[in-house]
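Undergrad: Need the 3D shape of this:
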Amino acid sequence: MNKIIVRIKGGLSNQLFCYAAARRLALVNDAELVLDDVSGFRYDKYKRRYQLDHFNIPCRKATPAERLEPFPRLRRYILKQMNKYRPFEKRTYIVQEGIDFDPRLLHTRFRGTIYLEGYWQSEKYFKDIEPIIREDLRINSPLDRMNQEMAKKIRECLAVAIHIRFFDKPGEKSQNNLPSSYYKKAIDYIESHLQNPHYFIFSDYPESARELIPLPDSRITLITHNKGEENAYADLWLMTQCKHFIIANSTFSWWGAWLSQFRDKIVIAPAIVRRGEGAWGFKGLIPEGWLLF
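TA: The predicted structure follows:
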């Protein structure tokens, strides 16, 4: 039987990308998909943890042997080196090269067991199985009163999600945080196309984010109650309940917009291009139909 063991790693949104690309590769190869939910987090410098248990994912977790235990770091290193110079289609340990969309993954066919590692941040890796990915990534809604009441408020209005991520702390000189001018232009566009929308702000610094939005308090709701990485899924769930989106240079709000089921949604994304940490605007990242400002 064919089998893919995918190494899940990173924050919540990158874990979703890891999964989605692997799910498609498994389907087209008639392979079992197995999730390594341990090794990618063992030495994570941000202390992040596996978060895909909050979704409707039908795959099993890897056994210790499938995680290359014992001595997993050494064995993984040897496998990577052995595969590094093989033709892409003959590799048994596939590691993403660069960040741009790589069509070679779509055409990969194999027999036996392979390992897959990378973020694969493009819907092109799974666009042809979109209904399956949407079903798998249906979020198990939080049941607490605050999230349920906020979801009700979102559904009852023309809700626009605004995501403002601070890569650098508010007030610090930064080339990573988006300028207020981006949000102003995006809001002007929304205001010219929608009648009386209400804006829901998602941010790691909500109060500072509020200062960037030139609208009266009556038209804004700050989402502040889901604290910590372990509750990121709840903010993502709330975001998906919105109808339109002004996203940050962040794959978190990328997924919030993508997972929304609203048919006529407007999605506005920043038109910047960055490499390295916090990369954005690379080939394949922004889906067709999204607006770049």
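Undergrad: all contacts plus neighbour counts: C-alpha atoms, from now on.
TA: Noted.
Undergrad: what about the strands in the stretch 51-200 of the chain?
TA: Ranges of strands in the stretch 51-200 of the chain, per DSSP state E, counting those that start in this stretch, are 60-61, 93-95, 113-117, 159-164, 198-203.
Undergrad: Just put those in TSV and tack on mean neighbour count.
TA: Converted to TSV, these look like this (neighbours: other Cα atoms under 10 Å):
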stretch	mean neighbour count
strand 60-61	14
strand 93-95	20
strand 113-117	19
strand 159-164	26
strand 198-203	22
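Undergrad: Of all the ones you listed, which one is nearest residue 183?
TA: Closest to residue 183 of those is strand 159-164 (Cα to Cα; 8.4 Å).
Undergrad: what's that closest one in contact with?
TA: The set of residues external to strand 159-164 that reach it, using Cα atoms under 8 Å, 6 or more residues apart in numbering, is 178, 197-204, 209, 239, 242-248, 253.
Undergrad: Can you list the neighbours in contact with the helix or strand where residue 232 lies?
TA: Assigned by DSSP states H and E, residue 232 falls within helix 232-240. Applying Cα under 8 Å, 6+ apart, the contact partners of helix 232-240 are 12, 51, 54, 139, 141-142, 147, 150-151, 154, 161, 202, 223, 226, 252-253, 255-257, 259-261.
Undergrad: here's the other one to compare against:
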Amino acid sequence: MNLKILVFTGGLGNQLFEYAFYLHLKRKFPNERFYGLYGKKLAEHYGLELDKWFRVNLPSQPWWVLPVTGLFYLYKQCFPNSRWLDLNQRDWKHPKAIVFFPFKFNKRFIPNKQNWIQWKVDESALSEYNRKALVEIRQSNACFVHVRRGDYLSVNYKTLFEGCCTSEYYQRALAQMKEMHPDVRFICFSDDIPWMKKNLELGDNAFYVDWNVGKDSPLDMYLMSQCRHAIIANSTFSYWGARLGQEKECVFYPKKWWNSEHGNPDIFLDNWIGL
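TA: The predicted structure follows:
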């Protein structure tokens, strides 16, 4: 078959990894026809967000993609070793697969050029709060700090993330950033700002962003992308805040991304600092 189907899932951070892998496949198979499936798994977050926030050309979803993909999944149940499907989340296992789970958590599928994907954000249409945040970011030696708690503390994620990206990690990163850049201005993002204020030594010069919620939350990623430095959480959201937009001078990441027998995903740039 001269076609490939990509099943998109997850939130915006995951969708960016999926789009990067789609571009990788297109380069490898210039004569193939590509189709996308944008189904129920996207609805667990805010649906397909990628084309709302970025200038992208996504594969189309004709009516037959869903039933055909369903047949391939059924075939996989009967023949688990089938190479027609590639559902691995870390690497590209089956070169000739037809159905792909395109969330490949690996930096080697991300284009090397800085401008491989472009934001669609119109800064002139931003709220007064976001315009003020951009002024704070661009007029200072800005380092964003992202703390993700919320769903990571739930029963579903506790086993995977407990003991990772600790307050000690943040304290070490903050201390090193202050030592390297005494004039640093911390731009703070979190689903638990009170926890940040109570537990982290951010100083009197910190600026807190707490108004972009729900479907507007990608604006936090946009603001992150405009900063000069980054202290990221173990989250694809702040990972892309560090990768996109202005090229970062200094990025800190947690050495323990999750509790996995396979260790950390291979997503970090060589000049990033793991703590």
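Undergrad: Relative to residue 121 of the second structure, how far out is the aligned partner of residue 151 of the first structure in the second structure?
TA: By TM-score structural alignment, residue 151 of the first structure lines up with residue 134 in the second structure. Residue 134 of the second structure sits 12 Å away from residue 121 of the second structure, going by Cα to Cα, to the nearest Å.
Undergrad: with the first structure superposed, average distance for the helix ranked longest in the second structure?
TA: Longest helix in the second structure, counting residues (DSSP state H): helix 12-28. Compared with the first structure after the fit, helix 12-28 of the second structure shows a mean deviation of 1.3 Å (mean Cα distance after the TM-score superposition for the first structure).
Undergrad: Run through the residues that contact the residue located most distally from the centre of the second structure.
TA: Centroid-distance maximum for the second structure: residue 78 at 33.5 Å, with Cα atoms, centre = their mean. If you count contacts by Cα under 8 Å, 6+ apart, residue 78 of the second structure has none.
Undergrad: quick revisit: same question for the longest helix of the second structure: list its buried residues.
TA: Within helix 12-28 of the second structure, the residues that count as buried by 16 or more other Cα atoms under 10 Å are 12-23, 25.
Undergrad: in the first structure, which spans are helices?
TA: Secondary structure of the first structure by DSSP H: the helices cover 12-28, 72-83, 130-136, 145-155, 180-193, 206-210, 232-240, 251-259.
Undergrad: and the longest one, what does it pack onto?
TA: Judged by 3 or more Cα pairs under 8 Å, 6 or more residues apart in numbering; DSSP states H and E, helix 12-28 of the first structure is in contact with strand 2-7, strand 31-36, helix 251-259.
Undergrad: ok, and what's touching it?
TA: 3-4, 6-9, 32-33, 50-52, 105-106, 108-109, 116-122, 125-126, 129, 133, 137, 232-233, 251-252, 255.
Undergrad: starting at the chain centroid, how far to it?
TA: Relative to its chain's centre, helix 12-28 of the first structure lies at 11 Å (Cα atoms, centre = their mean, to the nearest Å).
Undergrad: Would you mind measuring from residue 180 of the second structure to residue 173 of the second structure?
TA: Going from residue 180 of the second structure to residue 173 of the second structure by Cα to Cα gives 10 Å.
Undergrad: More neighbours: which of these two?
TA: Here residue 180 of the second structure and residue 173 are compared on neighbour count by other Cα atoms under 10 Å; more neighbours surround residue 173, at 23 against 11.
Undergrad: quick one: what's aligned to the more buried one in the first structure?
TA: Using TM-score structural alignment, the partner of residue 173 of the second structure in the first structure is residue 186.
Undergrad: That match is in contact with residue 246, isn't it?
TA: Yes - using Cα atoms under 8 Å, residue 186 of the first structure is in contact with residue 246, at 6.7 Å.
Undergrad: Common neighbours of the two, please.
TA: Residues touching both residue 186 of the first structure and residue 246 (Cα under 8 Å, 6+ apart) are residue 268.
Undergrad: measure stretch 246-257 of the second structure end to end?
TA: OK, stretch 246-257 of the second structure end separation, Cα to Cα: 24 Å.
Undergrad: do the same with stretch 152-169 of the second structure
TA: End-to-end distance for stretch 152-169 of the second structure: 16 Å, by Cα to Cα.
Undergrad: Residues touching it, excluding its own?
TA: By Cα under 8 Å, 6+ apart, the residues outside stretch 152-169 of the second structure that reach it are 151, 199-200, 233-234, 254-260, 275.
Undergrad: Looking at these, state which has the most neighbours.
TA: residue 233 (24 neighbours).
Undergrad: Surely that residue and residue 256 touch.
TA: No - when contacts are counted by Cα under 8 Å, residue 233 of the second structure is not listed as touching residue 256 (10.4 Å).
Undergrad: Compute the number of surrounding residues for residue 204 of the first structure.
TA: Burial of residue 204 of the first structure is recorded as 17 neighbouring residues (other Cα under 10 Å).
Undergrad: I misspoke; the intended subject was residue 264 of the first structure.
TA: For residue 264 of the first structure, the count of nearby residues is 8 (other Cα under 10 Å).
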